[in-house]
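Participant: I'd like to go over a predicted model; first the sequence, then the structure.
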Amino acid sequence: MASIEKHGPSWRVIWRYQGQKQRTTWATLDVAEEAKAIVEGYRGNRTAEQVYIDMGVLTPEVPVPTTPTYREWAEKWLGSKTRISPGSRARYKQQFRDHIFPTFGDTPIGDITTIAVGTWVNDLRAVMGSPKTVTRYYSAMFAPMKAAADQGIIPVNPCKATDFKRDQRADDDTGEHKAVYFTPHQFEQLRAAFPERWRVLLDTLVETGVRWGEVTALAKMHLVAPTKRTAARVRVWRAWKRGEGGQRYLGTTKGRAKRSLPIGRDLYDALAALVDGQPDDTLIFRRADGRELDYSDMYNDVWMPSLIAARRCATHPPAPRGEQLAGATGRCRDYGGTRDSGEPCGARVRPGTTRCPSHYGPARNAVSMCGCDGVLVIDQPASWHDLRHTCAAWLFSDPRMTPLMISRRLGHATLATTSDIYGDLMPDLEESAVDAIADARKSAQGTRGKGARRKR
């Protein structure tokens, strides 16, 4: 970035700033190297006069322009945003308050360096561990600094100059992406374990790839009946959001990616049956009282029990806690029984066993390890969102589907987002590119020389 060259009895430090050559001259090599370190510490974003000032050999005649502190600028930037939801605004405030302002809040944005940002990221990793969580805070730090650079308040965004990669760290180049991709057979095993009432919800998630907030916002008015010339469709035009106070409301989809998705006739008929005879604004998937579904409730009360049931074998059930013991009395803790927190359980044992009723038999989340036919086998926990990942995996496995078509169906703002999330599903497409080029060359070789006339 900066270089040192001998110039007569002195030494010059040379670099470029905003396209213009800068140079400072020093009496000794040691001093020149110190000046060079300053230039590179600012990644070249320093004039020769500023370097002389930094080295203490020049006093500025006018005050050096100051920049607002990060706190002042971030609050001003957030207040100017006109196209973010109340929930997003609340998350920015929380991120600034908890992990950005304590480090950079009182620092002028012009004094924030790439080294400082990189050090802060590493400190976050030590506290949080999760690369995805670190990425969210980095993105919150990045956005106001980008706006400051775009408006010329600072020469460059110091966050952009770091070597940070989304959801990744140097010793884990695959990031934290641990999606579960169900095979069609595994999905049917999972579906069979679900209550009949919720199977259409599973079908909708895996066939459309919509997000949880989108599928639970679908209403009767979003169903488009098939015609002789067109397939049935579902309009994904809205999603559940959270306001600054945590209340839920219906807003636009993520990235404002409204889309109208073709669906199969069987799925359309199943969805239409759920709202038959109901007003147009009736939610397709709803509680008994008609209100929207809550993710946590559905995860704990429906998803997890069904997933565990699919992973248990009737012939080889999970090992039970406790055992039958004639004449056993007393407390669960007397025989080693503990609560989920690990504390000894003081409940009375079930007569003739060594555990209380709550702790007798397999643990709540225990699954069979036999691998028998009919038992769902997956190597990591799964959630509702993994049905969206599964939909993407099935689409990528079909040669008729292009990444752009898949990106649009999933509602990603850009194709780059699809590539970042599902890049591990694309190697076959990359290999197909080799075959495509080879086929094109072969077709040309078969016609080489044809149609060309030699001038006489």
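Facilitator: Okay, I see it.

Participant: use CA for all of it now, contacts and neighbours both
Facilitator: Fine.

Participant: any buried residues in stretch 82-90, and which?
Facilitator: The neighbour-count check on stretch 82-90 (16 or more other Cα atoms under 10 Å) flags 85-87, 89-90 as buried.

Participant: now distance to Gly251 too, for those, in JSON lines please.
Facilitator: Formatted as JSON lines, these follow (distance: Cα to Cα, whole Å):
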{"residue": "Ser85", "distance to Gly251": "8"}
{"residue": "Pro86", "distance to Gly251": "10"}
{"residue": "Gly87", "distance to Gly251": "10"}
{"residue": "Arg89", "distance to Gly251": "14"}
{"residue": "Ala90", "distance to Gly251": "15"}
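
Participant: between those residues, which is nearest Lys442?
Facilitator: If you rank these by distance to Lys442 using Cα to Cα, Ser85 comes first, at 53.8 Å.

Participant: ok, that closest one touching Gly243?
Facilitator: Yes: between Ser85 and Gly243 there is a contact under Cα atoms under 8 Å: 7.4 Å.

Participant: can you classify Val62 by secondary structure?
Facilitator: When classified by DSSP: H, G, I helix; E, B strand; the rest coil, Val62 comes out as coil.

Participant: got another one to weigh against that:
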Amino acid sequence: MKWRTGGSGPWDGEQFDRNGDAKRFKALVEAHDHYRPPAEQLVEHGFGYLVPGHAPAPEEPTVMTFREYALSWLETLTKPSVETKRKYRERLEKHVFPTLGDLPIDKITRRVMREWQTALLATGLSRKTIANIRGESVFPIFRASCRPGEGEEPPLRSYNPLDGLALPDGPRFERDILETPEDAAILLTAAYEVDPEAADLILTALATGLRWGEVAALTPEAVRPHAGTVEVRQVLRKVNRRRCTPARLLPSMMSGESE
């Protein structure tokens, strides 16, 4: 940006990297009758670096909290369904944000994460549930924070604090397994005494090995007692905490007839 001092005097000028800065500076020069603006005006309008000997105040680095980064990461996901993303956010709000939400994401240490896991276990959550929370959302969030940004911004973290961190030891429970036909008979007898319709589902699950969502979505025509077969073509889904109309399986996912 060039101008004549006072409008007709010697040439003066400044070079800028951005056109917008050049236009703002030009307006300042014109406001001062084509003279170079005084130092205080340059500083006030963001041109302090043009003042000899002026040291601009260092910019405060932007501190991003775990909550802010986690929510922005969640918005970038494209593969999970809307219901899956809702579940991720619900778990973050309930089990993660109360402890980690307001902490700067670059200051969270392995010790903090170990204490977070231990606290979750103390609330009664199982090791399996804690592992799901870790694996589905928290671990990927930290992993993403170790990568450069989309505009080649430097990574927020240099390591993932969950990488190599073992799950806390919790109480061990023995599974109840039906080992003999007599055990199954006792269970089914009790089930039919309590709720015959639910007992039908239990019997079907025991006999076929199907998952609950598959058993609960079976239609009458899918069960063929005369042939001893069950045809699985749909599953029951949960959307916004409610069971919804069964979703049809893709042909490649259909299990056909199961003995």
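Facilitator: On my side now, so go ahead. None of the values given here were measured: they were computed from a predicted structure.

Participant: contact partners for the counterpart of Pro155 of structure 1 in structure 2?
Facilitator: Taking TM-score structural alignment, the alignment pairs Pro155 of structure 1 with Ser158 from structure 2. Ser158 of structure 2 makes contacts with Cys146, as judged by Cα atoms under 8 Å, 6 or more residues apart in numbering.

Participant: quick check, Ser158 of structure 2 in a strand?
Facilitator: No: counting by three-state DSSP, Ser158 of structure 2 is located in no strand; its state is coil.

Participant: the closest residue to Ile141 of structure 2 other than its chain neighbours sits in which helix or strand?
Facilitator: By the measure of Cα to Cα, 6 or more residues apart in numbering, the closest residue to Ile141 of structure 2 outside its immediate chain neighbours is Ala70, 6.2 Å from it. Assigning secondary structure by DSSP states H and E places Ala70 of structure 2 in helix 66-76.

Participant: that helix vs structure 1 - mean distance after superposition?
Facilitator: Following superposition, helix 66-76 of structure 2 is found to deviate from structure 1 by 1.4 Å on average (mean Cα distance after the TM-score superposition for structure 1).

Participant: and the strands in the stretch 1-150 of structure 2, which stretches?
Facilitator: 2-4, 11-13 (DSSP state E, counting those that start in this stretch).

Participant: can you list those strands in a markdown table and add distance to Arg248 of structure 2 and mean neighbour count?
Facilitator: Listed next are the strands of the stretch 1-150 of structure 2 as a markdown table, based on distance: least, Cα to Cα, whole Å; neighbours: other Cα atoms under 10 Å:
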| stretch | distance to Arg248 of structure 2 | mean neighbour count |
| --- | --- | --- |
| strand 2-4 | 70 | 15 |
| strand 11-13 | 71 | 12 |
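
Participant: let me have these in a markdown table, extended by distance to Gly20 of structure 2.
Facilitator: Listed next are these as a markdown table, based on distance: least, Cα to Cα, whole Å:
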| stretch | distance to Gly20 of structure 2 |
| --- | --- |
| strand 2-4 | 15 |
| strand 11-13 | 16 |
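
Participant: in structure 1, what stretch matches stretch 104-121 of structure 2?
Facilitator: Taken onto structure 1 by TM-score structural alignment, stretch 104-121 of structure 2 occupies residues 108-125 there.

Participant: show me where the stretch 151-259 of structure 2 has helices.
Facilitator: For the stretch 151-259 of structure 2, the helices defined by DSSP state H, counting those that start in this stretch cover 181-194, 196-208, 212-216.

Participant: what's the end-to-end length of stretch 12-27 of structure 2?
Facilitator: Start-to-end span of stretch 12-27 of structure 2 (Cα to Cα, to the nearest Å) is 15 Å.

Participant: tell me the residues of structure 1 aligned with that stretch.
Facilitator: On structure 1, no counterpart of stretch 12-27 of structure 2 exists by TM-score structural alignment.

Participant: so what's the equivalent of Ile263 of structure 1 over in structure 2 up against?
Facilitator: Under the alignment (TM-score structural alignment), Ile263 of structure 1 pairs with Ser258 in structure 2. By Cα under 8 Å, 6+ apart, Ser258 of structure 2 lies in contact with 208, 229-232.

Participant: of those residues, which are still contacts in structure 1?
Facilitator: For those, the contacts that are reproduced in structure 1, applying both residues aligned by TM-score structural alignment, their matches' Cα atoms under 8 Å, are 208, 229-231.

Participant: ok, the match of Ile263 of structure 1 to Thr204 of structure 2 distance?
Facilitator: Taking Cα to Cα as the measure, Ser258 of structure 2 and Thr204 of structure 2 are separated by 11 Å.
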